[in-house]
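K.L.:
sequence first, then the predicted structure:
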Amino acid sequence: MKKALLIAGFFLYAGNLCFAQTFEYKTITVVESIIPNGLGRSRMISSEETRDYKEFTSERSGENDERNKSDRGEIRLKNFEETKLLNFFNMGGIRFQNIAANDAVVTSKLNSLSEQGWELVFVNSGVESYSGEDDDGGIYVTRYILKRLRS
């Protein structure tokens, strides 16, 4: 009886190893300008390179207070996809057609990624909004986190 349970346990364990799933993740960032008069730049950005976060990470504690000394140039990458989007504002104020156009472009990108096996799992957004004459900046940032089975 013990032998049968041991063998069954082994096969259950081995079966779980065979079906263990690992995923790869991808982040798409959309930056939309909310600067009046159409002066800002709006883009959808997608990295075409990978980085290992461990190369730029240090573990700090009371005994070890040494920071990571990675050069910014090592983190920066040059291979990325940049898709032009329209600004939220133009000379006449907020432009709803621009928002709809941006939605169509972002949706097209998400649909294309879905066809490649990516699944949208999380969306996060934030705003640094324009607040009048003394504030010359404003952006609306949305990050789309996607995953797919690692092959």
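P.N.:
Structure's in. What do you need?

K.L.:
could you use CA atoms for every contact and neighbour count after this?
P.N.:
Noted.

K.L.:
let's check: the centremost residue of the protein is which one?
P.N.:
With distances taken as CA atoms, centre = their mean, residue 27 lies nearest the centre of the chain, 2.1 Å away.

K.L.:
before we move on, what SS does the residue nearest to it when sequence neighbours are not counted have?
P.N.:
Leaving aside its chain neighbours, residue 27 sits nearest to residue 145 (4.7 Å; criterion: CA to CA, 6 or more residues apart in numbering). The three-state assignment at residue 145 reads strand, by DSSP: H, G, I helix; E, B strand; the rest coil.

K.L.:
is it true that residue 145 touches residue 30?
P.N.:
No - counting by CA atoms under 8 Å, residue 145 does not reach residue 30; the two are 11.6 Å apart.

K.L.:
included below, for side-by-side comparison, is a second structure:
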Amino acid sequence: MVFIFTLFATTIFAQDNVKQEFEVKVITSVESIIPDGLGRSRLISANDKRDYKQFTSSQTKDDNTRNKSKRKDIRVKGFEETKLLNFYNIAGIRFQNIAANDAVISSKLTTMISEGWDLIFVTSAVESDAGADDGNGIFITRYIFKRKLN
């Protein structure tokens, strides 16, 4: 009995010391809700990697030095851009476009899952047309994935 307890306890404590290493990937869909179909809609996925620490500073009471990173150093040139259709066309909201976008986004998500990514979180937001003088709007969704590093 002592042997089984010792084996069990050793296994539990050994798992606490094993650090799981994961990578995270964010896919963003931007769908235009600009009337008359004038906007641009895309599914975006960065290929280039960035280390957030290079662009971060810590503010304290004694040191409020800001990070001096240049935008060009943060900007990503290597990314995948998948064309999506706008929610509106000249006649108004186009439900076929929404269904087409759903099919394209589903294809991307299915491919990522088959490549070992786990979808862990989805968040979305909208900035809609604010009236007669605005005429702008987007619907944005972020799909956050994680995958265990090999």
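P.N.:
Yes, it's here. Predicted model only: the values in this text are computed from it and were never measured.

K.L.:
which residues of structure 1 fall in strands?
P.N.:
23-33, 42-47, 80-85, 89-90, 93-94, 119-128, 139-149 (DSSP state E).

K.L.:
is it possible to get TSV of the ones you listed that adds distance to residue 2 of structure 1?
P.N.:
Converted to TSV, the strands of structure 1 look like this (distance: least, CA to CA, whole Å):
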stretch	distance to residue 2 of structure 1
strand 23-33	37
strand 42-47	53
strand 80-85	57
strand 89-90	73
strand 93-94	73
strand 119-128	44
strand 139-149	37
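
K.L.:
hey, which helix is longest across structure 2?
P.N.:
helix 95-114 (DSSP state H).

K.L.:
related to what we said a few turns ago, higher neighbour count, residue 145 and residue 30 of structure 1?
P.N.:
Under the criterion of other CA atoms under 10 Å, the comparison of residue 145 of structure 1 against residue 30 puts residue 30 first, with 24 against 17.

K.L.:
could you find the closest non-adjacent residue to the more buried one?
P.N.:
Going by CA to CA, 6+ apart, residue 30 of structure 1 has residue 44 as its nearest residue, at 4.3 Å.

K.L.:
I'd like the distance between residue 149 of structure 1 and residue 53 of structure 1.
P.N.:
Per CA to CA, to the nearest Å, residue 149 of structure 1 is found 20 Å from residue 53 of structure 1.

K.L.:
of these two, give the one with the bigger neighbour count.
P.N.:
Higher neighbour count among residue 149 of structure 1 and residue 53: residue 149, with 12 against 9, using other CA under 10 Å.

K.L.:
run a quick neighbour tally on the nearest residue to the more buried one once chain neighbours are set aside.
P.N.:
Nearest residue to residue 149 of structure 1, sequence neighbours excluded (CA to CA, 6+ apart): residue 23, at 4.5 Å. Residue 23 of structure 1 has 11 neighbours, counted by other CA under 10 Å.

K.L.:
now residue 63 of structure 1
P.N.:
Residue 63 of structure 1 has 6 neighbours, counted by other CA under 10 Å.

K.L.:
swap in residue 137 of structure 2?
P.N.:
There are 17 residues near residue 137 of structure 2, going by other CA under 10 Å.

K.L.:
what about whichever residue in structure 1 pairs up with it, distance to residue 88 of structure 1?
P.N.:
By TM-score structural alignment, residue 137 of structure 2 lines up with residue 138 in structure 1. Going from residue 138 of structure 1 to residue 88 of structure 1 by CA to CA gives 10 Å.

K.L.:
what sits in contact with each of these two?
P.N.:
Common neighbours of residue 138 of structure 1 and residue 88, counting by CA atoms under 8 Å, 6 or more residues apart in numbering, are 33, 34, 35.

K.L.:
could you dump these into CSV with distance to residue 118 of structure 1 and neighbour count added?
P.N.:
Formatted as CSV, those follow (distance: CA to CA, whole Å; neighbours: other CA atoms under 10 Å):
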residue, distance to residue 118 of structure 1, neighbour count
33, 27, 26
34, 30, 26
35, 33, 24
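
K.L.:
of the residues you listed, which is the nearest to residue 128 of structure 1?
P.N.:
residue 34 (8.7 Å; CA to CA).
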